[in-house]
Structures are given as C-alpha cells and as structure tokens.
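S.K.: need the 3D shape of this:
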Amino acid sequence: MRQRIVRLTLVGGVVFLALLLLLATCGGGSPDGDGEGEGKSGSETSGAASAPAAAEPDPGASGKRTVLDVPPQYSTASGWEIVGASPDIAFSWPTGTLAYLERSADRRYRLRTLDTATGKPGWQGEARQSLDPDHYPRLLTVSREDRQFFVTWSYGSAGDGLAPSETFLSLDVYAAAGGDRRHVELPWSGAPSVSASGPDIVVSDDAANTALVDPVTGGTSKIAASGLKYPKGCASCRTLTEVVGQTGQGLLVSGAREFWVPGGWYSRNVAPKGADPASGVPTSVVAGLVLAKWQLAKSSDRAASHELWTVHDAANGKALVSVECHRPAIRPGRFPQAVVPPSGDYLIAGNLAFDLVRGKGYCLEDEDGSAHVTLASVTEDGLAYGARNVRDGEEALAGNGVPVVMDFVDGAAEPLARDVRLPVAETTGVGVFRTTDREERAHLIGYPRTG
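M.R.: This next block holds a predicted model:
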C-alpha cells in the first residue's frame, strides 16, 4: 500500500518519542507496484524474470470456477484456470511449464508461465511492446543443447507513420527454466515465416532466403536462396523452392516435388516402399520427425485415388511408418500440422495417426473417403482426440463437429458426448482445455487425469 504522508504537530517531548517508536515498529514500506519486477532491459539480455505476486491463477472477476464437459479420462472436481490468455500457448515438456501471453491496459504484452501439475504461477517477463499492437505476438518453443526456450515474435516497423521506416522482426527469447531473456531485432522485408523445429529459430521468406537465430547466444546468420545446394538431377527442386524447417543436420528444403537437407540426405534416396521416389512433399517438421506426402507408384492399383503418407527420421530421412489415404476431393488451404506428445511415441496430423513404437499407421476415413476424423491432440498413453465434420484441428478444439477419442491400441475412433470439449494438450497428467466466455475472454483450464 502507498504510504500516506501526514504533517503532524508534535506537542511535548514524550509524544515525540512515542511517535518515533511507533514509526520504527511499523517499518518504512515501499511504493505500491504491480508485482511485475521489470528488472534489466536492453537490446541484448536481461536478468531472470520475476515471480508473479499472485499465489494462484485468477479464476475471473466473479470468482466462479468454469466447469466444462470433458472426456471421461479427466476430472473436473479440481484444477486451475487462467482468464485472458493469448491465442498461442507453448509448453516446455521437461519442466511441465505452460507459457502464455497476457495483454496489459497500455497495449503491451507480458509472457507468463504456469506449472501445469499444480496450477501455481511461475516466472513472468516484463511487459513488452509488440510491433503490431493490435495483435498478440506469436509464441513458440525451441530446443537447443537440451535447453528449452519460449520465443515471442512480432513483425512490423517502429516508425511513427509520418515517415517510411524499415521493417524488422522483433524476438524475445526466454529460457524456459528461469525466464532469462534475450532480445533480438532482425531487419526483414516481406512477411516472414518463423518456425522452431530446432535447434535454431528459422526465419524465411517465400523466395527461400533464410536467417537462423541461435536461442542461446542471440547470434544470427543468413543463408541466401542462391546459396542452397540442390540435389544433382532434381529439376523440380528449383521450382517453388521453400525452407520447410530445420533438422539436426541442417535446413529442410522442398521444391515442387522432392525435398532434401543441403549437404545431407535427399528424399529420392529415402522414398518409402511403394512410392514414386520423385514425388515426395514434406508437410510438417516436429520433434525430429518429418511428415511427407508421396504419390503411389504408377503400377499401384490405387495410384489414382490414394496417396502415401510417411513419417521420416529428420536426422537421416529414413522412412519409419507409412499409411495410404484417399486423395482429398478438394485440397485444404493448409497441409495437416503434425502433433506429438512429450514422449514422441505417437504422431497425429489431420486424419492421420502413427504409432511410432509399433510401426503402424492409421487413416481415419470411411472406405470411400467421403468422411473422416480430424485429430487435434494426443496423449502419452496413446489416446488421440478430434472430431468428425470439421476442416482442421482448430475447429475440433473450438467445440465444432462431433467429438471422438481414438485409442492407438486398435485405431478405433469412438464418439464422445456432443458438448464435450477436447484437450489442447496433456502434460504432467493434466489436460489443458480452452474455451471463451460471453465477454469473449479466452480461458485456459487444467483438469487432472482420473487414473
């Protein structure tokens, strides 16, 4: 509480001494703050972020805890809740830490963390300005040298609108374990694509020009599209060339067909059995794995109606698991994004599911390909959640479609109650759910597993 300064008229020496004793026992106090602990700031690094003042996440102004209809694997009798979180959230699997952004009244943004097992707040960053103040910065996780980092980024210019200003990418890189922050500004022209399949933060444009940001040091290096090494004899590699992500061996680059790691492996040499070796297109890179789509060999009876989807080891390109699925009647605007649990034992993407331990793939569609399940999240023990009659996983998580749960034991997708909300992710035995209230505020809610 702020101290109030009161002018007193002292009468007599005894009264004076008594007041001195009273002040000594009360202590000096300090000006009231918001508990944010701004700490150091600068263009390079800052000290560890502060711990928040609140002891528990705020359940909202009403004090009432939100109770959702959830799958039977979770209990709503206890849990935690955050009100006003950003659209993007990120996880540090080794520590069970969840990170999200909070918007302040002055249109700045603060990164906050939470222990998913207990619901207790962790460290928080200082309030930062976004280059696009009307939107939250983007948030992702990157791993390097067995360390994990949360990365927020925004793109724009710092001009006042009266004079032209160079556009750049603003990144804040936080150590997930303690919150130490490093700020990086990268001059950039044109809307960037930013990914973090590791070990660097990869920034690229639609012409395959790339910059790599080391999350440990903040150092940057640039690779021009003209400097990419193309596989010998791959004409399609020089058409629609783009940087898809990064593997431990280097950048993963794709052409109109075929993909490769410059100076490393080449898709034509690692094509899965039954595929046309010159037809591979990568669609997602995550946790040391590459999901790619292949055309079936022309001699295949189903070459005209089906495609082969394969999970590859990102380190050497080796094909791990494959499954055939119908070609979509209308190609979606985006390829399915791969999702894995902390263990990396399973991978899901759209209507595809892969058991990487048993080496088995599933295509969750009707026999004629007319209807299918879209998966959105997957747990350590092999349960995947999704919905029918939705276009992508985001729609399933938003409560649209008919919710289902799939068990990797048999690959069967069973319907759930119509109003059930699906977990965005599960970690430390807690499912994380998202919903929006009548005031359009986003809620993140954690419910523990029942067994």
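
S.K.: going forward, measure contacts between C-alpha atoms and count neighbours the same way
M.R.: Will do.

S.K.: dump the residue contacts of the closest residue in space to residue 191 that isn't next to it in sequence.
M.R.: Closest residue to residue 191 apart from its sequence neighbours, by CA to CA, 6 or more residues apart in numbering: residue 205 at 7.0 Å. Taking CA atoms under 8 Å, 6 or more residues apart in numbering as the contact definition, residue 205 lies against 190, 191, 192, 193, 242.

S.K.: ditto for residue 387
M.R.: 373, 374, 375, 396, 400, 401, 402, 403, 404.

S.K.: what does residue 354 give?
M.R.: Residues near residue 354 by CA under 8 Å, 6+ apart: 311, 321, 322, 346, 347, 348, 360, 361, 362.

S.K.: what's the closest non-adjacent residue to it?
M.R.: Leaving aside its chain neighbours, residue 354 sits nearest to residue 361 (4.4 Å; criterion: CA to CA, 6+ apart).

S.K.: and the next helix or strand past whichever helix or strand residue 140 is part of?
M.R.: Using DSSP states H and E, residue 140 sits in strand 138-144. Next along the chain after strand 138-144, taking DSSP H and E as the criterion, comes strand 147-157.

S.K.: packing partners of whichever helix or strand comes after that following strand?
M.R.: Following strand 147-157 in sequence order, the next helix or strand is strand 167-175 (DSSP H and E). Contacts defined by 3 or more CA pairs under 8 Å, 6 or more residues apart in numbering; DSSP states H and E place strand 167-175 against strand 147-157, strand 181-187.

S.K.: next up, for comparison:
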Amino acid sequence: MAALVLCVLAGCSDASGGKADPTTGATHKAAAPVRLPVPDGFDTEAGWSTSASPEATDTEPGSSGFPLVAVAPQSALVIQAAADGSRVRAFSLTSGKTVWTFTPKPLTSARTGVFVQEGKAGETVVLARLGKTSGSGLTTSRPTTTIDVISADSDSKATAEHHLDLAAPDDTASSFTATDSGFLVGPTTDGVHEKAIAIDAATGAQRTVQTKPVKVSGCGSGPCTVQASPAFATAEGVVSVFQQQDGCDQWTESAAPCTYGFQVGDAWTSTSVAPSGMHVGIPLAVTGQYLVAAWHTSDTQTDPPALSDTDKTTLVVHDLATGKIKAKVNCTSADALTLQPGSAQSSTRLSPNGDFLISGQAGFDLATGRGHCFTSTASTKGIDLTTVADDGTAYGIVHAVDQTEGTSLYGRLPIAQDGTDTPERDSARVSVRTGTAKALPAAAEVPLYAAADGHGVFRTRNVVAVYPAS
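M.R.: Next comes the predicted model:
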C-alpha cells in the first residue's frame, strides 16, 4: 500500500468523523519501528515509528482532506496532528522522541490540517481547523475557523504564539490554501477564492483579499483590464489569476488569442514572462523561491486547460521574485488531467540541497534548467511524484485514473476518502537527472520526505515511520 500523502492545497474537502488520536498516549520514547515495505536504500531494522503495527491505530474512517503530517526540515521535526485537531505532537526526525506537544482549545466536528511555513524568524507550525465552538450555558455553538501558530522550536508544552478565531456564517464552506510561505482561508471554486483572508504566520496579522480589476500587458495584441482572483499566498504576495474576456476573438482567422494568466503580488505578471507564443498560464504551486506554472499556446474558453495527449503543455519553473524562467519541459498526457491553480501544491518539493525540484508528474534539474516528464502515454502510466533526494532520486505513486476529483486534477496526490481505507497504489522510483523510471515491488511504500542525511519519512494509515539510509 503506497504512502498516504495528503493535499496541502485545500479543495478536497471530505468531512472527517474520525475519533482516533494517534498522538494520544504516546510516550517520550519512540516505538520500535514497524517494518513497512519500502524501497531499497532504507533500513527498516532501524529508525522509529509512532506505532509498532500499522493495524494498531487503523480505526479512523478517513481523512479530512487536509494533511495531518508535515515535516519541518530546518528544525528536523516530524509534525503529526490528531484528525479531530485535539492535539499536535512534534517528533525528532532522527530519534522519534517527542520534542513538544500542543493542545488547542476544543472544537467539535473539526476538520484539521497541519502545515509548516518558513520565514525570516524560522519555521512555524500552523494548525488550521474548521469546526464549531462548543455551546454552553447561554452561549450557542457557532461555526468557526481557528488558526494556531506554534514555533517549531517550542518547549515541551508548546503554546500558540498567535491564535485566530474567524467566525463564519453557516452557509460558507471555508477551506485552507497553504504554501510553505503563505496562508489563505476562504471558500474556493476551481482553485481560486472570490474572497479570502490572508494570514501572516510570523505576526498573526490578517487582511482580506478578493477579486479585483487589474491592468495587464500581453492580452492578445495589447494591454487589457481583467478581473484577478486570489489563488494562493506566497512570500512575494498573493498569486491572483485572471482570464481575458474582452478584446480578443480567436474564432476569427488571425485574431488575437485570449489570455489566461496570473499576477504575483505587486512584483510581476505572467504576461511579461510568458514563454514565446504562450498565452495561457496557470500557476500550479510554489516551493521555496520558485513558482511552477503550466503554459499553453491559446485558450478556447470552452474547457478548463488540461494536460492532454493532443497539445503539448510547457511546464515552467519561474523565479518567484522576478518571474525569470529557471527550467522548463514540454509534456503530454494520455490521462487528460485538468490544470488548475494550485493543483500541484501537494506534490511540489525541492530536494534538501535545492538542486532538484519535483512538481506533479515532472522533475527539474535546476542546475541545467532541464526537466523530464513522468506523464502517461499510450503504453505507460503517469507517476505522481512525492519527494526528491539530493542526488535527484525521486519517488512517486503510479497515477490511477478513476472518477474522483483528485485523480482528474494534475498534481493532486491521492487522499483517503471519508469512510474508506487508503487505496492500494503501485509506486515507482525515478531519476530527475536522466528521466528514467523503475517500478517498485508490489505494495512498496514511498517516502513523503527525504532528508539530507538519508532519512526517509513514510506514512501509511495513522502510522508515521522514519528509516535511515541503509
């Protein structure tokens, strides 16, 4: 059974009714490691896990659609949140010992996500919960979104440096949109917010961002005014997406094509850095100092942009601060995967040394500026990448096409649906340097994080296991 790796960008919002708390009752001494079936190169006789058996805590009926495990690489911590948001525990990446625990104010019917963000002051852990306050006495229960920001280097009994309680009306289905340097809270439709609250984890400050008119260049044959909607937040500001509605008519021969693009804060606009001949840009994810975008030549404005086998998609790594192109590759896919703002956030990672970047089904060697596609063809299956090591070795889950939203969106890693177990997945190991791929033995787990010292972080069901390099 392949590792359960959850969406970092919200949009898959299955309700969770789980009562199990895999962190409850854990001691300061890590459990003897469960021996998961993992790729060669990891020592399952050593390391640690949160349980001695993957069956022992397999009682939770499904994920909330948000990540319950995150890694703080600078602090060398593995963070695990209970599904109901009742506790967060930080483990030493190398030893498995409990470094700190955090117990937030209680919420009922909570859907929980835990995220790690990097800033000038270091790493912070963000516990985000959608739920209801517990009514008592004359106080009625109400829906709320709570955000707790905890320093990664907290003492054993951690406290929140910032606590936000964002009341929401009953008819508002809020969601979280998180990158490693930004956080938005608000309803989402097709990867964008009409209105959201941007939260600065470093200060706890919040501000409202919403759809607004902006003037951009490169709309077909000239500038135009478009409506730009927030998609996700970054260290360079909120990334907003837009689609040109006026001043173009591609149905007429030699007419100017319509533009679909994005703006990064006040720093740059996609139309000013678009690859030659490209008029459709979709921001897929952010990691570190890079933004990954998908580019097409034109937009029919009838169907969502897709990675298909008929037209090539150019996947580009941009410098987040300037928009400069750092690497790119042309890909096709036999699976016709929808390209949506933020859809590849959960599968976008840098190697610890920063030399390699993976995103969705593509990997990039940033030193050479070249990329490789691990997408499907008529005879091969696509690979959704989960992590990449310092030598360019990456791991992934073989893409399984079904009727769920998660498998139709490009870059969205599989999650457990409410009331189901983690589906069995085939897995693979690839080389981002050469573009070669090799299937792993049946039922092999793949790491969700590969540390610089060789440790691999694995998760299956409610069990987190960390093995050193063998």
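
S.K.: give me the TM-score for these two chains.
M.R.: The TM-score (TM-score structural alignment, normalised by the length of structure 1) is 0.74; 377 aligned residues with a CA RMSD of 3.3 Å.

S.K.: longest helix of structure 1?
M.R.: helix 13-26 (DSSP state H).

S.K.: so that one matches what in structure 2?
M.R.: Residue correspondence for helix 13-26 of structure 1 in structure 2, counting by TM-score structural alignment: none.

S.K.: what's the next secondary structure element after that helix?
M.R.: Later in the chain than helix 13-26 of structure 1, the nearest helix or strand by DSSP H and E is strand 45-46.

S.K.: quick one: the strand holding residue 140 of structure 1 aligns where in structure 2?
M.R.: Going by TM-score structural alignment, strand 138-144 of structure 1 sits over residues 113-119 in structure 2.

S.K.: mean shift between the strand holding residue 140 of structure 1 and structure 2?
M.R.: Compared with structure 2 after fitting, strand 138-144 of structure 1 has a mean deviation of 1.2 Å; criterion: mean CA distance after the TM-score superposition for structure 1.

S.K.: what packs against that strand?
M.R.: Against strand 138-144 of structure 1 (3+ CA pairs under 8 Å, 6+ apart) you get strand 89-92, strand 147-157.

S.K.: what does that strand contact?
M.R.: Identification of contacts with strand 138-144 of structure 1 by CA under 8 Å, 6+ apart yields 88-92, 100, 148-154, 195-201, 215-216.

S.K.: Three-state assignment for residue 268 of structure 1, please.
M.R.: Per DSSP: H, G, I helix; E, B strand; the rest coil, the local secondary structure of residue 268 of structure 1 is helix.

S.K.: coming back round to it: what's the distance between the counterpart of the residue nearest to residue 354 of structure 1 in structure 2 and residue 139 of structure 2?
M.R.: In structure 2, the residue paired with residue 361 of structure 1 according to TM-score structural alignment is residue 371. Distance, residue 371 of structure 2 to residue 139 of structure 2, by CA to CA, to the nearest Å: 57 Å.

S.K.: okay, those two: which has more neighbours?
M.R.: Taking neighbours as other CA atoms under 10 Å, residue 371 of structure 2 and residue 139 compare with residue 371 leading, 26 against 9.

S.K.: is it true that the residue nearest to residue 354 of structure 1 touches residue 355?
M.R.: Yes. Contact criterion CA atoms under 8 Å: residue 361 of structure 1 and residue 355 qualify, at 6.2 Å.

S.K.: who touches both of those two?
M.R.: Taking CA under 8 Å, 6+ apart as the criterion, residue 361 of structure 1 and residue 355 both touch residue 321.

S.K.: and residue 385 of structure 1, what's its match in structure 2?
M.R.: Matched by TM-score structural alignment, residue 385 of structure 1 corresponds to residue 395 in structure 2.

S.K.: just list the residues touching its match, thanks.
M.R.: For residue 395 of structure 2, the contact set (CA under 8 Å, 6+ apart) comprises 385, 386, 387, 388, 427, 428, 429, 430, 446, 447.

S.K.: how does it look with 6 Å?
M.R.: Neighbour list for residue 395 of structure 2: 385, 386, 387, 428, 429 [criterion: CA atoms under 6 Å, 6 or more residues apart in numbering].

S.K.: with residue 71 of structure 2 instead?
M.R.: Residue 71 of structure 2 makes contacts with 77, 78, 79, as judged by CA under 6 Å, 6+ apart.

S.K.: what about it, distance to residue 437 of structure 2?
M.R.: For residue 71 of structure 2, the distance to residue 437 of structure 2 (CA to CA) stands at 26 Å.

S.K.: now residue 114 of structure 1: which helix or strand?
M.R.: Element membership for residue 114 of structure 1 (DSSP H and E) is strand 108-115.

S.K.: likewise residue 394 of structure 1?
M.R.: Per DSSP H and E: helix 393-397 holds residue 394 of structure 1.

S.K.: what range in structure 2 does the helix or strand just after that helix sit on?
M.R.: For helix 393-397 of structure 1, the following helix or strand on the C-terminal side (DSSP H and E) is strand 402-407. Counting by TM-score structural alignment, strand 402-407 of structure 1 pairs with residues 426-431 of structure 2.

S.K.: stretch 254-267 of structure 1: end-to-end distance?
M.R.: With CA to CA, one end of stretch 254-267 of structure 1 sits 10 Å from the other.

S.K.: from the chain's centroid, how far away is that stretch?
M.R.: Here stretch 254-267 of structure 1 is found 25 Å from its chain centre; the criterion is CA atoms, centre = their mean, to the nearest Å.

S.K.: quick check: buried residues in that stretch?
M.R.: Within stretch 254-267 of structure 1, the residues that count as buried by 16 or more other CA atoms under 10 Å are 254, 255, 256, 257, 258, 259, 260, 261, 262, 265, 266, 267.

S.K.: so what touches it?
M.R.: With contacts defined as CA under 6 Å, 6+ apart, stretch 254-267 of structure 1 is touched by 229, 236-237, 239-242, 251-253, 278-281.

S.K.: can you pick the most crowded of those residues?
M.R.: Compared across the contacts of stretch 254-267 of structure 1, residue 280 has the highest neighbour count, 28 neighbours, by other CA under 10 Å.

S.K.: can you report how many residues lie near the residue mapped onto residue 92 of structure 2 from structure 1?
M.R.: In structure 1, residue 92 of structure 2 lines up with residue 115, judged by TM-score structural alignment. Residue 115 of structure 1 has 17 neighbouring residues, counting by other CA under 10 Å.

S.K.: what of residue 77 of structure 1?
M.R.: Residues lying near residue 77 of structure 1 (other CA under 10 Å) number 9.

S.K.: report how many residues lie close to residue 66 of structure 1.
M.R.: Counted with other CA under 10 Å, residues neighbouring residue 66 of structure 1 total 16.
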